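**Q** test case, fold it:
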Amino acid sequence: MSEQVFDHIIVGGGTAGCLLANRLSARRDRRVLLVEAGGNDDYPWIHIPVGYLWCIGNPRTDWLWRTETEPGLNGRALRYPRGKVLGGCSSINGMIYMRGQARDYDGWARLSDDPDWRWEACLPWFKAHEDHWRGADAAHAAPGFDPGGRRAGGEWRVERQRLSWEILDAFAAAAQQAGIPASEDFNRGSNEGVGYFEVNQRGGLRWNATKAFLRPVQHRDNLQVWTGAQVTRLLTTREADGALRVSGLALRPEGHDHDAHTAGQPLQVQLSPGGSLVLAAGAIGTPQLMQLSGLGPAADLQALGIPVQADLPGVGAHLQDHLQIRTVFGVSGVRTLNTMAASWPGKLRIAADYLLRRRGPMSMAPSQLGCFTRSSPELPWPDLEYHVQPLSLDAFGEPLHRHDAFTASVCHLNPTSRGTVRLRSPRPEDAPLIRPGYLSTDEDRAVALAALRLTRRIVAQPALARYQPQELRPGATIEDEAELLRLTGDIATTIFHPVGTCRMGRADDPAAVVDSRLRVRGVRGLHIADASVMPTITSGNTCSPTLMIAERAAHWIAGST
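**A** Below is the predicted model:
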């Protein structure tokens, strides 16, 4: 195996990695290797939408990382799920299809000094792999041919949810009474409004990146997929002109299903001359691997005894995430999942509905109703996103409450707080130090308070009055801003959208890790194509923007070799 040579090596068989493997192996004269530390996506709970409850926190499918204690969260540390399985986070996430806002990509174009990142330029790359239930129009695509006779659309299935809830319909009506318009499509450039989320499902089953992109091409004789193989470092060489070039990688086979190794022996896999290595290990895994390989902030690496190959201060910096504030309201006169699932007859009815019709609570994404709006009427665009659920619990993974209630989680779409990902030790098996820095700026704290006030205003509208909503968290009697902020620190949690830790930027930006074509600065042949390259976080869920990034990266990489 140590003598095998590949033209393209992809590290990470997750959301981006599956698409990259599909696109780069389309050239049959190129040998492609996809390396994934986790196993196959054959765990049944991956494919049943509600199964995310059994995938997050499960070592079979999750890296089981945690943040360090966060001052902005009153010293709490949070669970930080990341997919450790083929399909990556698309195998364990909330399945919500969300592109963000046009202004996100226009901002990327300014920060990278490259107009190819503007919304109008990115939209065709979203549509290139989209299979939308509405069919093709100016904003969406479906497999087939466009009016010009060109093949359009692709593999990433987007469907309507197969359920509705009376309490969610009432919340949507209340939001409209509070001045928020209704929306049937959050993905046309401005996602302002309230409506049910669209999801990445097919017929009531999760549609992950493995099904969409990898499984249809695994028969290609120029593509190898290794699972159960953790990459420990990248290999580099110096070329005749002194430039650093990536030449391959070292990996440690860990899984019983990886048949291309001698069990327990480390392997080195080489790139062909002029070949490319693409990091798609995610906003946590990619900076971790780069630092293990001597590519990162020199002082930090030296402190751990890691030889510095390239001083890249931006590696592991600039971490951004969406922090959601989980407000909970008790209700009466309406059923929610809390009481529906409280008895065995109720559980059996839910299971039968799913088995017979692929509908009902087992087909649920973690959040069903979405709402995008502004924390202040002076803002020119929405800066808040609600995820509204017909249920309540103390924390993710805990039992449902025994009384009827709904949760209205609200996050600041454009946080100014920044964090870091750093090595805990030079050992690849040790979890990295994740410090998101939540609520560390005055602006983020002010928006958190504004979001709580807006939530209360929505819930006070006539459309919800018949259900007699009672604020349980943080508590209706709490009005003092300092106390509200303290309670926010107690109830807020991540919505699992880390980005920005190897961000893209201009040539004169010393913290930029990649250029606008996603090439790592100072290391020839090395590319990054995952959420870590985002200069700023998108205004919504991050899975589908990551696919768009991978689509563009594959096009550029294939065209350069």
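
**Q** going forward, measure contacts and count neighbours with C-alpha atoms only.
**A** Will do.

**Q** and T407, what element?
**A** strand 405-412 (DSSP states H and E).

**Q** centre of the chain to that strand, how far?
**A** Here the centre of strand 405-412 is set off from its chain's centre by 19 Å, with Cα atoms, centre = their mean, to the nearest Å.

**Q** tell me what that strand is packed against?
**A** Using 3 or more Cα pairs under 8 Å, 6 or more residues apart in numbering; DSSP states H and E as the contact test, the elements touching strand 405-412 are strand 323-330, strand 384-389, helix 442-459.

**Q** now show me the structure for the sequence below, then we'll compare the two:
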Amino acid sequence: MTRYDYVIIGGGSSGCVLAARLTEDPDCSVLLIEAGKDISRENAPEEVLSGYPAKAYFNKDFTWPGLQAFLGGTLGNRAETRRTAKYEQARLLGGGSSINGLIANRGAPTDYDRWAEYGGPEWRWEAVLPYFRKLERDLDCDGEYHGKDGPITIRRFPREDWSGFVSAVAGLLQARGYPYIEDQNGEWRDGVMPVTSSIDENEQRVSCALAYLTPSVRQRPNLTILTETMVRRIVFEGRQAVGVEIESGAGPRRIDADEVLLCAGTVHSPAMLIRSGIGRAADLRELGIEVVADRAGVGQNLQEHPAISVSCYLRPAARLKNLNRHHTQVHVRFSSGVEGCAPGDMCLALIARSAWHALGQRIGSLYFWVNNSHSKGHVSLRSTDVRVEPVVDFNMLSDERDRVRLRQAFLFLAEIAHAPELDSVRTKVFPANFSDRVRKVSSPGLWNGIQMRVFSGLLDAAPFLRSWLVDTLVTQGITMQALLSDTAELDRFLDRSVAGVWHPVGTCRMGTEDDRLAVTDGHGRVHGVGRLRVCDASVMPTIPSANTNIPTIMLAEKMADFIKAERKALATA
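**A** Have a look, this model is predicted:
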């Protein structure tokens, strides 16, 4: 019977980190299991390697099919505000790092001090900063905040590379008192800053599948990588995890392990726990699952960054010229001042190009998200079949602080977009809605490219029709004038149109064992059972004020050291 020291479920960012770090010990055997395709330097598709990510994160071959989520809240308890939308989660080696937007920021020091309230002092800012430094190779900045020889390349977009639109908006905000900050990952303060990205000197993506699972790591005899393989459940003997059951051509097959490390992500890690008998006992029994551990917090505490945007049709001179360049060039961090909300709780991204196709090249966007959100949702199972996606309900804007801030932000974006200082770079201003219609035409393909080229050519050639065409065909009758003149209508629009930023966290959150809703301790160990840890973004008790990939890599680096230290202690006991 096959046996490993560690079986890692999920080859996303955290799984790749753990596989690489744990196999640094030649006496430690590791099996990494990934449901999606293998990605290496030799076989990575062009859209995965590209420093422009839009074709990667909308490629259906790279995401879980059929995964849907409830997004908006329940304004006025009206059923029509509850809509589901496709929710892209990566399904290939490297996970989100292989298809995401390549933004490489960290969040506020206070984010991690809040984690310490749940998981212990080892998660305070001073304790996690060394791991942020460990993971990075920063090409631009030195000093106490930065690392120079880690696996993840970090760089910033110089001002000379910004598009005319981005430069104009950034200049306007600086003129209004937002200071220019060179280092987004330096001292935490509000201002206009070039985006930090995980793009290397060759303008290529730095995925964890490439940065951590290098050719030399893959050649280690103590590492086995098994891709395109589904894990059905974690196998227990009593309350001890003893391995996993995978799907195979000959039927289910068991693989034994001294410890199971669950890294399937915020949506699929709680689903795996529930399917394996860990969750709220009543829910498990209703599904016909034998109860291994009654933990009511499994799947709860789901968090995201609620987002909305205002877009502008750009004049030709203001458009991004180099279409191989990244589209998000500047972030603006600012504070809402809403009671109970931390400083730097708002983030505005200045988008030079809103999609990969010709129409996207003509649209610049002011894309905003609540950087430190409070609304919470849940993940639950609808079936014990691993091929049936779980129910995902973000319940966005259910916390009034999030609704107030998103409304406040929309009004701010609208005022900025209409400012006369931008007349030279944009014409039509309109509310953007990331609907399934937009998602459909954003899918890479020849036919979508042809359609968007024809439509954008018409918009350029017939400026007298542009406003009518945008209002009729793009926003389907929703106008800025209507939203700005009626707060109730704006709130309805926000509920219908709020989107996430693909930053889910929190569904297996850390905490003490007597905390009813805690699933793991500060070292990722699952309460109530043995030999099982969760080591991904699902253990985050609160959402970082940042894009979540770099915090997830940091977390995995730290978890790897916890595991190594415990293994060493056992060996010498």
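
**Q** TM value for the aligned chains?
**A** Overlay of the two chains. TM-score (TM-score structural alignment, normalised by the length of structure 1): 0.85; 505 aligned residues with a Cα RMSD of 2.2 Å.

**Q** tell me the secondary structure for the residue sitting nearest the centre point of structure 2?
**A** The residue at the geometric middle of structure 2, judged as the C-alpha nearest the mean C-alpha position with Cα atoms, centre = their mean, is H503 (3.1 Å). Three states are possible here, and by DSSP: H, G, I helix; E, B strand; the rest coil the one that applies to H503 of structure 2 is coil.

**Q** tell me the residue in structure 1 aligned with it.
**A** Per TM-score structural alignment, the equivalent position to H503 of structure 2 in structure 1 is H497.

**Q** what's the helix or strand for the aligned partner of A21 of structure 1 in structure 2?
**A** Here A21 of structure 1 is matched to A19 in structure 2, going by TM-score structural alignment. Using DSSP H and E, the secondary-structure element containing A19 of structure 2 is helix 13-22.

**Q** the strand holding T407 of structure 1 vs structure 2, average distance?
**A** Once the two structures are superposed, the average separation between strand 405-412 of structure 1 and the matching residues of structure 2 is 1.2 Å (mean Cα distance after the TM-score superposition for structure 1).

**Q** which residues in structure 2 does that strand align to?
**A** Counting by TM-score structural alignment, strand 405-412 of structure 1 pairs with residues 363-370 of structure 2.

**Q** which part of structure 2 lines up with stretch 426-440 of structure 1?
**A** Following TM-score structural alignment, the aligned partner range for stretch 426-440 of structure 1 in structure 2 is 384-398.

**Q** assumed T236 of structure 1 was part of a strand.
**A** Yes: the assignment for T236 of structure 1 (three-state DSSP) places it in a strand.

**Q** can you report how many residues lie near it?
**A** 19 (other Cα atoms under 10 Å).

**Q** now I553 of structure 2
**A** When neighbours are defined as other Cα under 10 Å, I553 of structure 2 has 27 of them.

**Q** who's in contact with it?
**A** For I553 of structure 2, the set of contacting residues under the criterion of Cα atoms under 8 Å, 6 or more residues apart in numbering consists of 13-14, 17, 135.

**Q** one more: T420 of structure 1?
**A** For T420 of structure 1, the contacting residues are 316-319, 433-437, 501, taking Cα under 8 Å, 6+ apart as the criterion.

**Q** now, which of the residues you listed sits nearest G264 of structure 1?
**A** Using Cα to Cα, L433 comes nearest to G264 of structure 1 of these, at 26.8 Å.

**Q** what's the spacing between the residue lying closest to the closest one once chain neighbours are set aside and T67 of structure 1?
**A** By the measure of Cα to Cα, 6 or more residues apart in numbering, the closest residue to L433 of structure 1 outside its immediate chain neighbours is R422, 5.1 Å from it. R422 of structure 1 sits 11 Å away from T67 of structure 1 when distances are taken as Cα to Cα, to the nearest Å.

**Q** looks like L279 of structure 1 contacts S532 (just checking).
**A** No: using Cα atoms under 8 Å as the test, L279 of structure 1 is too far from S532 to be in contact (9.8 Å).
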